[in-house]
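Enquirer: 3D, please:
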Amino acid sequence: MADLETLDDAVAAAAFRRLVRHLRHRQDAQNIDLMGLAGFCRNCLSDWVEEADGTITKDAAREIIYGMPYAQWKAAHHSEATPEQLERMRQSVAKNA
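Expert: Down below sits the predicted model:
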């Protein structure tokens, strides 16, 4: 079985960048739906970038992930969550603990 910790950093970085490019392309995939299915979203990725770097700001990390300032992305692509989406997210995030 392959070990995640031995994965070459360049390979991991390439895969991460491909994931970010995919999420930038699929702007129709709402964060609330990603949270409901997988327990993470673009904001989580940006938080992880911020934590991993230690010097980058939250706004800068979000701009890396979204490809634009978060407020701009939110204004253009965000829709209000339904009660059903919020409940799916709550259940999904509970599995992260």
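Enquirer: from now on I want contacts and neighbour counts done on CA atoms only, so please keep to that.
Expert: Fine.
Enquirer: what sits against Arg90?
Expert: Contacts here follow Cα atoms under 8 Å, 6 or more residues apart in numbering; on that basis Arg90 touches Gly36.
Enquirer: gap between it and Asp9?
Expert: Per Cα to Cα, to the nearest Å, Arg90 is found 33 Å from Asp9.
Enquirer: over to Phe16?
Expert: Per Cα to Cα, Phe16 is found 10 Å from Asp9.
Enquirer: who has more neighbours, the two?
Expert: Each of Phe16 and Asp9 has its neighbours counted (other Cα atoms under 10 Å); Phe16 has more, 13 against 10.
Enquirer: before we move on, which element is that one in?
Expert: helix 9-25 (DSSP states H and E).
Enquirer: next up, for comparison:
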Amino acid sequence: MTPQTRTEIEAAVFRRLLEHLDAHKEVQNIDLMILANFCRNCLSKWYQAEADARGESLEYEAARELIYGEPYNDWKAKYQPAATPEQLAAFEEKQKG
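Expert: As a prediction, the model looks like this:
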């Protein structure tokens, strides 16, 4: 596999991951953090960091919009309910290690 082909495949996989997350808005960021130790916001931060590493100027909110497919505050208002006490307890336990 050539480096170019690998890059194209990786980009396609990333787009597919974003499509999958978009199709499953019921999966909350806190659930992702509990189970996988990353969430949509992490992807946004990683996206911004990689853009910055390549000399591209990308604000965090712009990176979030790329990941969420719309402004984050709009997405949050539509799809992200407040975390339940159970979710918060599980997240806190996860952070302990």
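Enquirer: what's around the equivalent of Glu8 of the second structure over in the first structure, how many residues?
Expert: In the first structure, Glu8 of the second structure lines up with Ala10, judged by TM-score structural alignment. For Ala10 of the first structure, the neighbour count with other Cα under 10 Å is 9.
Enquirer: wait, what's in contact with the spatially most central residue of the first structure?
Expert: With distances taken as Cα atoms, centre = their mean, Arg42 lies nearest the centre of the first structure, 2.1 Å away. Listed by Cα under 8 Å, 6+ apart, the contact partners of Arg42 of the first structure are Leu23, Asn31, Arg62, Ile65, Tyr66.
Enquirer: quick one: buried residues of the helix holding Phe16 of the first structure?
Expert: Val20, Leu23, Arg24 (16 or more other Cα atoms under 10 Å).
Enquirer: what's the closest of those to Gly36 of the first structure?
Expert: Closest to Gly36 of the first structure out of the buried residues of helix 9-25 of the first structure is Leu23 (15.7 Å), distances taken as Cα to Cα.
Enquirer: so who does the closest one touch?
Expert: Leu23 of the first structure sits in contact with Ala29, Arg42, where contact means Cα under 8 Å, 6+ apart.
Enquirer: any idea what it aligns with in the second structure?
Expert: Using TM-score structural alignment, the partner of Leu23 of the first structure in the second structure is Leu21.
Enquirer: state the distance from that match to Lys96 of the second structure.
Expert: 27 Å.
Enquirer: in the second structure, what stretch matches stretch 68-85 of the first structure?
Expert: Per TM-score structural alignment, the counterpart of stretch 68-85 of the first structure in the second structure is residues 70-87.
Enquirer: now do the end-to-end distance for that stretch.
Expert: Terminal-residue distance, stretch 70-87 of the second structure (Cα to Cα): 25 Å.
Enquirer: picking that back up, now render the buried residues of helix 9-25 of the first structure as TSV, adding distance to Lys58 of the first structure.
Expert: Output for these, formatted as TSV (distance: Cα to Cα, whole Å):
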residue	distance to Lys58 of the first structure
Val20	16
Leu23	18
Arg24	18
